[in-house]
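Engineer: The following comprises the amino acid sequence and a computationally predicted model.
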Amino acid sequence: MARRGKKPKGRPINGWVILDKPKGMGSTDAVAKLKRLYFAQKTGHAGTLDPLASGMLPIAFGDATKTVPFVMDGRKVYRFTVRWGAETTTDDTEGTVAQSSELRPSEADIRLAMEDYVGEISQVPPTFSAIKIAGERAYDLAREGEVVEIAARTVSVHRLELKALPDAETAVFEAECGKGTYVRAIARDLGRDLGCYGHVIDLRRVSVGGFTEDDMVTLDDLEAAADEGRETLDAESVEAGATARVVDYGPLDEYLINPEAALSDLYEVMLSEEQAGRVLSGNSVLLRGRDAPASCDEAFATGHGRLIALGSIDQGQFHPRRVFGGRG
């Protein structure tokens, strides 16, 4: 007789929480903390953010984890401050100085050098990065003292702006870039081009895919929402060392964003109740209406007030590839 599978621990919630990650916290730790707060069955995140960086870390729950690749492939916007005069081993404040210069660039020099960093550019990722070399993370190899050589790669920088020059030592930039772009490498290479060297002293991610700063929520806000839903303990229980549990997740769930919010760049197919039932069973459906496309490589279907499936459109029919909440 086949043994029944273990019931998953936690709540089967679906959606995104767009965390404003504080400095000093790793992405894995942030995901683990939110999983505990929400008592969620399944979690994931879209794009690692270094502990020294702050800002947007989209965290997915349940069905939203199936849309993570669409967010990771989206554009990202970073604001970062570069200090001139020194290049470090990590291209930020965590490393030691590798080379230095007394030269400081003018605004005109900076703006001229920036022109080479927009479009498709060749970039060597930082030695201390999550790039894998023979199955090992580059930063693990570097920390063990190994000489790490990473090949140059082509990345996309859609926009690079000089936002401020607080003093002769520092410059504040904003970059909109594609997947796999390292702004630490932009700072390093700009410094080399300008002959003054440079490294990042502050880094904040403000946008990922279709998510913006308005979507972000702090850990303090989430903790306050969790406290709002905690049970009240009597004095005897507190004396015994009991911990108050969250019994009402309503305040926390107010911060959940629907899974389909990650798919804003895709065509949306709105299904009738009958069509939704067919798609949930894995069947294709014919699209009606003169505005419906005849073909589309990536699309998503909604019905019953929620995300139903990811798929494609061919010859006027929506073909589900991944179903949410149905079979498969």
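Structural biologist: Noted; the coordinates are in hand. Numbers count the residues shown, from 1 in each chain.
Engineer: can we go C-alpha only for contacts and neighbour counts from here?
Structural biologist: OK.
Engineer: wait, is residue 33 part of a helix?
Structural biologist: Yes. Per DSSP: H, G, I helix; E, B strand; the rest coil, residue 33 lies within a helix segment.
Engineer: and it, how far is that from residue 274?
Structural biologist: 40 Å (Cα to Cα, to the nearest Å).
Engineer: Compare those two and say which is more crowded by neighbours.
Structural biologist: Between residue 33 and residue 274, counting by other Cα atoms under 10 Å, residue 33 is the more crowded of the two (13 against 10).
Engineer: need the contact list for that one.
Structural biologist: Applying Cα atoms under 8 Å, 6 or more residues apart in numbering to residue 33 gives no contacts.
Engineer: so what's residue 42 up against?
Structural biologist: 12, 35, 61-62, 65 are the contacts of residue 42 under Cα under 8 Å, 6+ apart.
Engineer: Can you tell me which of those has the most neighbours?
Structural biologist: residue 61 (28 neighbours).
Engineer: Who's the closest spatial neighbour of that one, skipping the chain neighbours?
Structural biologist: Counting by Cα to Cα, 6 or more residues apart in numbering, residue 43 is the residue found nearest to residue 61 once chain neighbours are left out, at 4.6 Å.
Engineer: do the same with residue 100
Structural biologist: Nearest one to residue 100, counting by Cα to Cα, 6+ apart, is residue 86 at 4.2 Å.
Engineer: second one coming, line it up with the first:
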Amino acid sequence: MHAPRTRVQRRPVHGVLLLDKPLGLSSNQALQKAKWLLRAEKAGHTGTLDPLATGVLPLCFGAATKFSQLHLDADKSYEATARLGVKTSTGDAEGDVIVQRTVHVTPEDLARVETQFTGPLRQVPPMHSALKKDGKALYEYAREGIEVERAARDVVIHKLKLTEAVEKATIKILATVSKGTYIRTLGEDIGEALGCGAHLTSLRRVATGDFDTSQCITLEALEAMSEEERLAQLLPAEALVAGHSRVTLGAEDAARFLSGLRRRGQWPDASEVAVFGSEPAAFLGTAHVAANELIPGRLLNPIEIQQILLNATPCETTP
């Protein structure tokens, strides 16, 4: 007989874990592993990374999940390598080779393509992606051999640097891009512009918004820690709104704001505001200011605030 599985006792955990996602795991698999290690009740991530990609994956727990959309919308930076002269069915090393061409690429060619692909672009999402059509992911259609029509989307390549790698017929791609940009598709399009085709052989997200790999922890390191050390790795929920304007309210105004009421004050108009209480000092949520009115957006509830204050650690200081 098998011994009964030990049931994990879940608990309220609030904050942001900056994970360096490992190769081979889906974003959801990495999330579930971290959630189990923290014994967290509620968790979500801020945008998927393919199993073949590694790097920055902010994981949100508890109250922080209310603000995860902010980093879904954030610009992201990637380092990738692309093999020239070989196109695959998936645009990466997992697919079958469908075209092979001779490669004749000069530094001048790379500079020309850098300019061509920097700025606003229209990009057709790949079939091997998690985008959904009629409730079904595109990659599921692709596995069945079905090609689905996809509308082109507007994206922006803010920065692009292409360099020859040590390996023959391989280039390195450094790119900072807007949300919704597929680096696999960018690699394929760059290959076509170079006249030889290409597919990605590696992909690493090195930054999302203000977060980068230097702030991240691996699952292996997290697993080796004690529970207290794991909790100490969490950034507070307000780390997700570090770029917002800041408003601090007194106790009475804070209570009314948390109940969804607008507050009046001498604040300049602002589309993104992080709101804090002063007594006690606590993050309350987001808002915007119009005509001297502070208008509530996403709010923490009093129970979440109490749990955060009770479990505050030295790393959980407001900015």
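Structural biologist: That came through fine. As the structure is a prediction and not an experimental result, all values here were calculated from the model.
Engineer: returning to that earlier point: I'd like the contacts of residue 42 of structure 1 laid out as CSV, including distance to residue 237 of structure 1.
Structural biologist: Output for the contacts of residue 42 of structure 1, formatted as CSV (distance: Cα to Cα, whole Å):
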residue, distance to residue 237 of structure 1
12, 29
35, 26
61, 32
62, 34
65, 38
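Engineer: SS state for the closest residue to residue 203 of structure 2 other than its chain neighbours?
Structural biologist: Nearest residue to residue 203 of structure 2, sequence neighbours excluded (Cα to Cα, 6+ apart): residue 80, at 4.4 Å. Recorded secondary structure, residue 80 of structure 2: strand (three-state DSSP).
Engineer: Show me what residue 80 of structure 2 aligns to in structure 1.
Structural biologist: The equivalent of residue 80 of structure 2 in structure 1 is residue 80 (alignment by TM-score structural alignment).
Engineer: what's near enough to touch the alignment partner in structure 2 of residue 195 of structure 1?
Structural biologist: Matched across to structure 2, residue 195 of structure 1 falls on residue 195, judged by TM-score structural alignment. Applying Cα under 8 Å, 6+ apart to residue 195 of structure 2 gives the contacts residue 103.
Engineer: ok but residue 195 of structure 2 is inside a helix, no?
Structural biologist: No. Secondary structure of residue 195 of structure 2 (three-state DSSP): coil, not part of a helix.
Engineer: quick revisit: check the burial of the residue nearest to residue 203 of structure 2 by counting its neighbours.
Structural biologist: Applying other Cα under 10 Å, we find 20 residues neighbouring residue 80 of structure 2.
Engineer: Now for residue 22 of structure 1: which residues touch it?
Structural biologist: 53-55 are the contacts of residue 22 of structure 1 under Cα under 8 Å, 6+ apart.
Engineer: Out of these, flag the one nearest to residue 39 of structure 1.
Structural biologist: Lowest distance from residue 39 of structure 1 to these (Cα to Cα) belongs to residue 55, with 23.2 Å.
Engineer: Am I right that that closest one sits in a helix?
Structural biologist: No. Using three-state DSSP, the secondary structure at residue 55 of structure 1 is strand, not a helix.
Engineer: circling back to that earlier point, is it true that the residue nearest to residue 61 of structure 1 touches residue 30?
Structural biologist: No. Counting by Cα atoms under 8 Å, residue 30 is not a contact partner of residue 43 of structure 1; they are 10.9 Å apart.
Engineer: Tell me how many other residues surround residue 160 of structure 1.
Structural biologist: Residues near residue 160 of structure 1, counting by other Cα under 10 Å: 22.
Engineer: what about the helix or strand hosting it, how far off from structure 2?
Structural biologist: Element membership for residue 160 of structure 1, per DSSP states H and E: strand 153-167. Relative to the matching residues in structure 2, strand 153-167 of structure 1 has an average distance of 2.0 Å after the fit, by mean Cα distance after the TM-score superposition for structure 1.
Engineer: How far away from the center of its chain is that strand?
Structural biologist: 19 Å (Cα atoms, centre = their mean, to the nearest Å).
Engineer: What are the buried residues along that strand?
Structural biologist: For strand 153-167 of structure 1, burial by neighbour count (16 or more other Cα atoms under 10 Å) applies to 155-158, 160, 162.
Engineer: which residues are contacting that strand?
Structural biologist: 107, 111, 114, 117-125, 171-181.
Engineer: Of these, which qualify as buried by neighbour count?
Structural biologist: Buried members of those, counted by 16+ other Cα under 10 Å: 114, 117-118, 123-125, 171-178, 180-181.
Engineer: now, which of those lie within helices?
Structural biologist: Among those, the members found in helices (DSSP state H) are residue 114.
Engineer: before we move on, back to that, select from the contacts of residue 42 of structure 1 every entry located in helices.
Structural biologist: Using DSSP H, the contacts of residue 42 of structure 1 in helices are residue 35.
Engineer: Trace the helix or strand encompassing residue 236 of structure 1 over to structure 2 and give me the residue numbers.
Structural biologist: Residue 236 of structure 1 belongs to helix 235-239 when elements are defined using DSSP H and E. Using TM-score structural alignment, helix 235-239 of structure 1 lines up with nothing in structure 2.
Engineer: Now do the contacts for the closest residue to residue 132 of structure 1 other than its chain neighbours.
Structural biologist: Once flanking residues are discounted, residue 132 of structure 1 sits nearest to residue 138: 5.8 Å by Cα to Cα, 6+ apart. Applying Cα under 8 Å, 6+ apart to residue 138 of structure 1 gives the contacts 127-132, 148.
Engineer: May I see the PyMOL selection of the buried members of these?
Structural biologist: A single PyMOL command selects the buried members of the contacts of residue 138 of structure 1 (16+ other Cα under 10 Å):
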select buried, resi 127+128+129+131
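Engineer: Residue 23 of structure 1 is in contact with residue 54, isn't it?
Structural biologist: Yes. Counting by Cα under 8 Å, residue 23 of structure 1 touches residue 54, with 4.9 Å between them.
Engineer: one step back: list the ones among the contacts of residue 138 of structure 1 that fall in strands.
Structural biologist: Using DSSP state E, residue 132 are the members of those that sit in strands.
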